[in-house]
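# Compute the structure for the input listed below.
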Amino acid sequence: MQNFTDENNKIENNLVLPVLAVRGLVFFPGMMLQFDISRKKSVLAASESIVNDRLIFLVSQVHMEDGEPVGDDLYRVGVIARIKQVVHHSEEGAKLHVEGLCRGEITSFVQEEPYLLGNIVKCPMLTYKKSYKSEALIRIVHERFDEYLRLFKHVPPDVLLGVLQEKDCGRLADYIASNISIDFERKQYILDELRPLKRMQKLIDVLTEEIQILAVENEINQKAQAQMDENQREYFLKEQMRAIANELGEEDDPQQESDELRKKVRALQLSKVCEEKLLKECNKLYHMPSGSHEASVIRLYLDTCLELPWRKSSKEKLDLTRAQRILDQDHYGLVKVKERFIEILAVKSLAPLQNGQIICLVGPPGVGKTSIARSIARATGRKYVRVSLGGVSDEAEIMGHRKTYVGSMPGRIINAVKQAGVNNPLILLDEIDKLGTNFKGDPASALLEVLDPEQNGEFTDHYIDMPFDLSHVLFITTANDASRIPGPLYDRMDIIELGSYTLEEKLNIATKHLVKKQLTKHGIKARQLKFSKAALRQIIEGYTREAGVRTLERTIASVCRKTAKKIVLDPEFSSVSVKPEDLEELLGPRKYTQDRLPSENMVGLVNGLAWTSVGGELLPLEVAVMEGTGKIQLTGSLGDVMKESANAAITCIRTRAGALGISPKFYEKCDIHIHAPEGAVPKDGPSAGIAMATAITSALTAIPVRRDIAMTGEITLQGRVLPIGGLKEKAMAAYKNGIKTVLIPIDNVPDLAEIDEVVKKNVCFIPVKRVDTVLENALQCMPRPIQPEGQAISEEIPLHPAPADHYVEPARV
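Sure, this is the predicted structure:
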């Protein structure tokens, strides 16, 4: 003991040592132990210690299941130890013989890769004054330890001798704690205490609790032994039956198998009702002859039930910073989705028992709905399972078949949980809007119980025929069209809209993700093939027209394939940089051309804005006025809503014809033709109302419309401008086509928060409340109103501010 104390005193108070995280073990000063290490960090830390002074810091990790613990996963107090001997050492692992010297505490970490290296402070060895209290504590510890030995027979005799010889309170507490069979958390509880007398008191508490547990355990063992004696006769009889069955050639009879199944059923620790049901099936199997069809049905049913993770869960990771980092690494944009799931993690950390809401991601194909779900599973530490619902029209696909039917099996939900192996996976229900319905039932109705947090805690599959708890499962659904989701199912889900990607978002996704992915997929090194940003922008604008990035990825893959061919055929190939002028040779002629603005202000031509599934587009509207009898002609594949909007715009202009210098009888003497170019493309919706009103006014007054202005908004008969949807995509379309000013409904001002910053910097958004403000900003100049005597003044006057009751000051938002 004197040598140990002298060596302890030689250790400096502040050290920088390799840190070895041990799993399920707690070392104490003076303790000598051999143990194996296999983790790469542990082997490197031990190697570093052996090269230097053989000192190493041993500390327990908080959670045994952590495969690669970092600083926050370790306890603070551990033991400064010396490696006495390395029994075996290789890259795969080593066996160390170490001796604990003194307590130490981690103050900070110098590094975490390739191995843990920390700043260690030597804990002081506190002394105490011997008194009646210290003597009493020693005696109480001896008494408790004797009781422990009577109940636990596996303590070596030399440990008892060591306890009797030790007289120091601190060392006695460490010695006993290191040699009794208790879990590592309670050993760490004693190691953390530096005061000897307080450490003895904690040891007494631990021993008292352990003695009570051992007493109950012995009582249970005695009862179990008595029960075993009662079952011994039945056991011998069954063995005789098995021997007779073997003589008759029935070695694989179901009776032998049913006993093993009973053990597995009891080991699941299910509710009383579920356990009795499964044991009843085991009894049926026991009395059935080998090889019968019904026996194989019951055997398959029991195997399926036993494979379900009734009580097995994976540890959920609730680190918000880590989750945000993973989501940002895997996906660019998708801010709403990421924020929603970070909020779910925050709520889960504050209220672990709270069941989360079902999330439905709605958006066009290719925007990342399925892949973001996989990233969320990785960020939260959940198992990921995808269930495709596209084309499912049978209710039994969801709820399972009754086990009495031939070929019956569980439904897709239970199969997904079984595949995950835990009861808290992330299950992605893909394409929920494409469920079908036929005479076999309605699968959407079957999903009502699955996707209701208030009901899915007792989900009953027809095949299992027992309630299974789905409340711990995180369900995410995806859909392309929310209108095709049945109302009751839609009401149970929290809908998150994923719009189509803008040009800037596609460019960032291609730069940060798609190019790297395709280079790796085609075996091309980053230095061999490079894409300039201008080339990627040209590919997006000229060779793809989609909401997502699937076609963009396929186009990049096409360039990679051509480059791979060059690498293989040309031995002297070094590298290639793809530029805009190279695209026609690689991909052929440009497929899509950018809309062009008129070269000058024109009469009756207005730039409208439209939303499509592949993003926003410029929608020119033309109006021609001719002498006639008041006919109105609409062309350009306009839908019913858009035709009604055109009629509303004409009526609105008629109500204020005098104020606009238009003859009140124009509808009797003029024919009006409204046309939307690209006539083969169907167009519908009310958002072109103010654009048509402006074009009609321009055509009737012969005043040109500004070429650099675009507009969107629904119009009413009284000239009010109502809000529209898809403002983000429409604003991006205006920016791409060089529009400098966009007129939007005043009620859409809150939507400007979602518009990209680059668009806000280059486009001026003017909120409008009435059509009068639209005309004042869009027309090159305003006409004079008709005089009271009914004669109009033909000369035009410059643009002037609108009356204060409906004018909104133009502002760059």
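# okay, CA-based contacts and neighbour counts for the rest of this
OK.
# Tell me the secondary structure of the spatially closest residue to Glu48 that is not a sequence neighbour, please.
Closest residue to Glu48 apart from its sequence neighbours, by C-alpha to C-alpha, 6 or more residues apart in numbering: Pro18 at 7.0 Å. Assigned state for Pro18: strand (three-state reduction, DSSP: H, G, I helix; E, B strand; the rest coil).
# residues near Pro18, how many?
28 (other C-alpha atoms under 10 Å).
# So it sits against Ser49, correct?
Yes: the pair Pro18 / Ser49 is scored as a contact, 6.5 Å apart, by C-alpha atoms under 8 Å.
# Next, the structure of the following sequence, for comparison with the previous one:
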Amino acid sequence: MSKFETFDFSQAIPIVAEDTEFFPLLTQEDEDNMANAEIPEALSILPLRNTVLFPGVVIPITVGRDKSIKLVKEAYKGSKTIGVVSQKDMTVEDPGFEELNKVGTVAHIIKVLQMPDGNTTVIIQGKQRFNLLEIVGTEPYLKARVEKFNEAKPKMTKHFKATISTLKEMALQIIQLSPNLPSEAGIAIKNIESPSFLINFISSNINVEMTKKQELLQIPKVENRAKLLLELLTTEIQMLELKHQIQNKVRVDLDKQQRDYFLNQQLKTIQEELGGNTPDLELEELKKRGKSKKWSLEVEKHFTKELEKLSRINPAAADYSVQLNYLELLLDLPWNDNNKR
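You can find the predicted model right below:
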């Protein structure tokens, strides 16, 4: 069972295994060699619940299903080659052909690690896409007949080059807007030479639904993949910018409230030391004087409303003294004492 949660740029950093250093950056030559390599007619299939593996990308996967653990351990002792396919529904415990997406990725097992908590984690690197044709075995784990995915090499037109450059800039912008992402992610993005791998790398790390990642995986034409990825990155940037705007507004409002509160407290202290009335005492005095007045119900309601208004005004503001003078005027007017409620 893949318990791997949201995979982000923080996972795509150098991974060191025994005697070999893996940095998830591919040259165009590396990618061509992977794409041209032959794949077996049948592969052992590792279903993934909540992630999609892209060619060239290195990710850790935690496996928990007995079938998956057995598959990983046996493959690691042998060819180290497996097929990785994401599930359509992550809640299905034992997926069959219908529950699996029909485009997956040939994966090379780099390392199998037994974690202190008892879980098994496997570090894998995607190699190339394949089409899932049919299941040919279910025990002790899934085995399927597969065929090579028909993928056309992109034409390096001016438009495509501009698209790739824009993708790189937008990915770097997302890293800047996301404080939790490490600087290594930006270094990796800047140093990717292969356009196809850049698309795969960003597709693996972008914060979108699984269905969108699967869609990116199975689009045959690289140019169309780049177009969809551009749309997804644009949406992600808009969301991040909106989030920052909201956070900044809340922070500014909060800072203003804290500043006003601090000034009010200082003002109260100064007034108390000088023997003057604090705003709270002034309000209480006005309220007390109002209760002693024998005025109509209508006037009383108006006075109460204006008193509440005064309580909401910053004592340091000019409006405060204006409102205070108005209330004192109301209290000082010669109301008809015989006009009782």
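# Identify the contacts common to Pro18 and Ser49 of the first structure.
The contact sets of Pro18 of the first structure and Ser49 overlap at Ile56 (C-alpha atoms under 8 Å, 6 or more residues apart in numbering).
# residues in the first structure matched by stretch 196-214 of the second structure, start to end?
For stretch 196-214 of the second structure, the aligned range in the first structure is residues 170-188, judged by TM-score structural alignment.
# List the buried residues in the host helix or strand of Thr555 of the first structure.
Using DSSP states H and E, Thr555 of the first structure maps to helix 550-569. By 16 or more other C-alpha atoms under 10 Å, the buried positions in helix 550-569 of the first structure come out as 550-553, 555-557, 559-561, 563-564, 566-567.
# need these in CSV with distance to Gly689 of the first structure, can you?
What follows is the buried residues of helix 550-569 of the first structure, written out as CSV (distance: C-alpha to C-alpha, whole Å):
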residue, distance to Gly689 of the first structure
Arg550, 34
Thr551, 33
Leu552, 34
Glu553, 37
Thr555, 38
Ile556, 40
Ala557, 42
Val559, 43
Cys560, 46
Arg561, 48
Thr563, 50
Ala564, 52
Lys566, 54
Ile567, 56
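# just the helices in the second structure please.
28-36, 66-77, 158-177, 183-191, 195-205, 210-218, 222-273, 279-291, 297-311, 318-332 (DSSP state H).
# Thr478 of the first structure and Ile372 of the first structure: what is the separation?
From Thr478 of the first structure across to Ile372 of the first structure, the span is 11 Å (C-alpha to C-alpha, to the nearest Å).
# which helices and strands sit right next to the lengthiest strand in the first structure?
When the first structure is parsed with DSSP state E, its longest strand is strand 94-111. Identification of packing neighbours for strand 94-111 of the first structure by 3 or more C-alpha pairs under 8 Å, 6 or more residues apart in numbering; DSSP states H and E yields helix 2-10, strand 32-37, strand 77-89, strand 117-122.
# one more time with 10 Å, if that's ok
On a contact count with 3 or more C-alpha pairs under 10 Å, 6 or more residues apart in numbering; DSSP states H and E, strand 94-111 of the first structure meets helix 2-10, strand 14-22, strand 32-37, helix 40-51, strand 55-60, strand 77-89, strand 117-122.
# out of those, deepest packed?
Burial of these is given as mean neighbour count (mean count of other C-alpha atoms under 10 Å); strand 55-60 ranks first at a mean of 26.
# between that strand and strand 14-22, how big is the angle?
Relative orientation of strand 55-60 of the first structure versus strand 14-22 (axes from the mean of the first three to the mean of the last three C-alpha atoms, to 10 degrees): 50 degrees.
# Give me the neighbour count for the equivalent of Glu112 of the first structure over in the second structure.
Aligning on TM-score structural alignment places Glu112 of the first structure opposite Thr138 in the second structure. Thr138 of the second structure: 15 surrounding residues under other C-alpha under 10 Å.
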